[in-house]
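Chemist: below are the sequence and a predicted model for it; my questions follow.
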Amino acid sequence: MKARAFSYLRASTIDQALGAHARAGDDVRFIAGGQSLVPALSLRLQAPQLLIDITHIAELRGISCEGQSLRIGALTRHRDMLSEPLIAEFAPLLRAAAPFVAHPAIRNRGTLGGSIALADPASEFPAMMLALDAEIEIASQAGSRRVKADDFFLDLFETALQPGELVTAVHVPLFKSNQRIAFDEFARRRGDYALVGCGIMASCEGDRIEAIRIALFSVGNVPTRAKGAEAVLNGFRLDATRIASAQGALQADLTPPESDEVPPAMRLHLARVLLGRLLARIGEGA
């Protein structure tokens, strides 16, 4: 199939992009990497009257340290997560997740802001925003605001973004010397959507967990914090008994959807196995 006819505007500033969106009304889409939008256009799942190309907006680029956080521009490509020294030093969980994102051709074009705005529950980076306790920076004609990742993902492909708003950056707390990370996922083939995936950020005092954030994806309509498992672990030494208790807590944390591909019980089982492996890595000093 072919996309329906549409108008095209290449914006050079955020204000120009937001203004064009406001004038066009609701029948408009922003486009950057286009790795999700272009297939949707081709299948006529979306048919906007106007596409606003934001790939040439310099304000949406760049990675920098700002106080106690790392600001990552929305146009940062997935491939940059693998090569940017600031990511490796101050947001290593993103570096760990990046090789699992689709294939090189997609990583070369896909953008962090696009992935977060789409909020695919099977994608790696939205879930890692939860694990990292990130804030999403959003621009509108009324000004700029930040939304905690915990409050950003609302439902299937639904976020806190309002019509006409644009993700401009994410802010991630700087990685500290007492923190440990672990990431992995189960997929039938490398590059396929994960059957289950998980990322962990833990602050440790010796072999004791001071604070931990566990985020899973492909387990529901949104990327999901395993808050029950976190509560089991916080303040305790990470041993086999404690890990088993955290695995058991996933029963209350997760409600995998019905699927012809993977039954909910199997997805929950895979989540438990994966969590056990990652917590073992954390215990070994990952």
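Modeler: Cool, the structure landed. Numbers count the residues shown, from 1 in each chain.

Chemist: going by C-alpha atoms from here, please, whenever you check contacts or count neighbours.
Modeler: OK.

Chemist: summarise which helices and strands the helix or strand harbouring residue 182 is packed against.
Modeler: Residue 182 is located in strand 179-186, with elements delineated by DSSP states H and E. When contacts are defined as 3 or more CA pairs under 8 Å, 6 or more residues apart in numbering; DSSP states H and E, strand 179-186 sits against helix 92-97, strand 196-205, helix 264-283.

Chemist: hold the first one in mind and look at this next one:
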Amino acid sequence: MRDGYGTRSRTNGREDGFEPTAVSNDNPPQPEARERYTRPRQSPLIRMGKRLRAPVNRWFARQSLIGDAPVLRADHLPCLRELHRDWRVVREELLPLLAERRSIPAFGKISPDHRRIANSSAWKSFFFEGYGFKARQNRARCPQTAAMLDRIPGLVVAFFSIMEPGTHVPRHRGLTKAWLNCHLGLSVPAGQGRCEMEVDGKPVRWIEGEWLVFDETNAHEVWNETCEPRVVLFLQVRRPMRWPGRLAARLLYEIIRRTGFVQDVKKAIGA
């Protein structure tokens, strides 16, 4: 990660995650022990939704006001402008968390339904909000970021997505075209090694301070094969659509909000 906005340095927290320890070349950090998880059985409602998603998503694509490209321009979403302008404020609030990131929970623990693609502690998540449920303690640690998130209409999910060195997220597809995935680059390794995502078979890369917006229903895969963590602010926001699409997206949101999948997230983030 960048130390301030100039030279790069790395820190490594204790196991309890509260006192960052400086790292020197004489005493290199030991790799973090990686827990591995098994995926629980999915609820019948989620399984049924996945069977119906292809025809439903074709309909959502016809409702879209911004086309149906796998990767979209960030200026299609005016709600992202404030975070783009003040991204350094977000990164300043992120830096203390990175110093103690061993205490940040794995994404697979927060969201057990995602354990096929997040089956170890290499992918960590610091949640702000999910389906209207807010993580109060986390928001208190990053108050300026939380305030900007509160001003985003149609926000579905928001968290810091931290991928440790050696992380690989296998190829997968998301559930719906009703919302879009948005990554704001905060700490992107610049050294040797692969740090990129493939969306619909094409490589894309994060840039610090810039948004990467894509449709998660296209097959995508992620790698961080560098020696540093990759961190983005991960948002899901509602796709701009005609009014029938907006109405259907709102109904879908309310249905998913009541599933066990979201209730697991709600409990895990202390909402």
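Modeler: That came through fine. Fair warning: this is a prediction, and the values are worked out from it, not measured in the lab.

Chemist: let me see the TM-score of these two.
Modeler: Remark: TM-score between the superposed chains equals 0.30 [TM-score structural alignment, normalised by the length of the second structure]; 128 aligned residues with a CA RMSD of 5.9 Å.

Chemist: could the helices and strands packed on strand 179-186 of the first structure go into JSON lines alongside distance to residue 230 of the first structure and mean neighbour count?
Modeler: Listed next are those as JSON lines, based on distance: least, CA to CA, whole Å; neighbours: other CA atoms under 10 Å:
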{"stretch": "helix 92-97", "distance to residue 230 of the first structure": "18", "mean neighbour count": "22"}
{"stretch": "strand 196-205", "distance to residue 230 of the first structure": "10", "mean neighbour count": "24"}
{"stretch": "helix 264-283", "distance to residue 230 of the first structure": "11", "mean neighbour count": "20"}
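
Chemist: save the ones you listed as TSV, and put in distance to residue 128 of the first structure too.
Modeler: Formatted as TSV, those follow (distance: least, CA to CA, whole Å):
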stretch	distance to residue 128 of the first structure
helix 92-97	7
strand 196-205	6
helix 264-283	14
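
Chemist: residue 24 of the first structure touches residue 52, doesn't it?
Modeler: No: between residue 24 of the first structure and residue 52 there is no contact under CA atoms under 8 Å: 10.2 Å.

Chemist: for the stretch 51-200 of the second structure, what spans make up the helices?
Modeler: Ranges of helices within the stretch 51-200 of the second structure are 81-85, 87-99, 107-110, 136-141, 143-150, based on DSSP state H, counting those that start in this stretch.

Chemist: pick the most deeply packed of those.
Modeler: When those are scored by mean count of other CA atoms under 10 Å, the highest mean neighbour count falls to helix 107-110 (a mean of 24).

Chemist: which secondary structure elements does that one contact?
Modeler: Secondary-structure packing of helix 107-110 of the second structure (3+ CA pairs under 8 Å, 6+ apart): strand 123-130, helix 260-268.

Chemist: related to what we said a few turns ago, and of the helices and strands packed on strand 179-186 of the first structure, who's closest to residue 184 of the first structure?
Modeler: strand 196-205 (5.8 Å; CA to CA).

Chemist: how many residues are close by residue 221 of the second structure?
Modeler: 18 (other CA atoms under 10 Å).

Chemist: helix or strand right after the helix or strand containing it?
Modeler: Applying DSSP H and E as the criterion places residue 221 of the second structure in strand 220-224. Following strand 220-224 of the second structure in sequence order, the next helix or strand is strand 230-238 (DSSP H and E).

Chemist: past that next one, which element shows up next along the chain?
Modeler: The helix or strand immediately downstream of strand 230-238 of the second structure is helix 243-257, counting by DSSP H and E.

Chemist: now do that following helix: which elements does it pack against?
Modeler: Using 3+ CA pairs under 8 Å, 6+ apart, helix 243-257 of the second structure is in contact with helix 44-63.

Chemist: ok, which stretches of the first structure are strands?
Modeler: 7-10, 28-31, 50-53, 63-66, 69-73, 135-140, 143-148, 153-155, 158-159, 166-173, 179-186, 196-205, 208-217, 224-225 (DSSP state E).

Chemist: using a markdown table, lay out those together with distance to residue 117 of the first structure.
Modeler: What follows is the strands of the first structure, written out as a markdown table (distance: least, CA to CA, whole Å):
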| stretch | distance to residue 117 of the first structure |
| --- | --- |
| strand 7-10 | 19 |
| strand 28-31 | 10 |
| strand 50-53 | 15 |
| strand 63-66 | 19 |
| strand 69-73 | 13 |
| strand 135-140 | 10 |
| strand 143-148 | 12 |
| strand 153-155 | 9 |
| strand 158-159 | 7 |
| strand 166-173 | 7 |
| strand 179-186 | 22 |
| strand 196-205 | 19 |
| strand 208-217 | 16 |
| strand 224-225 | 16 |
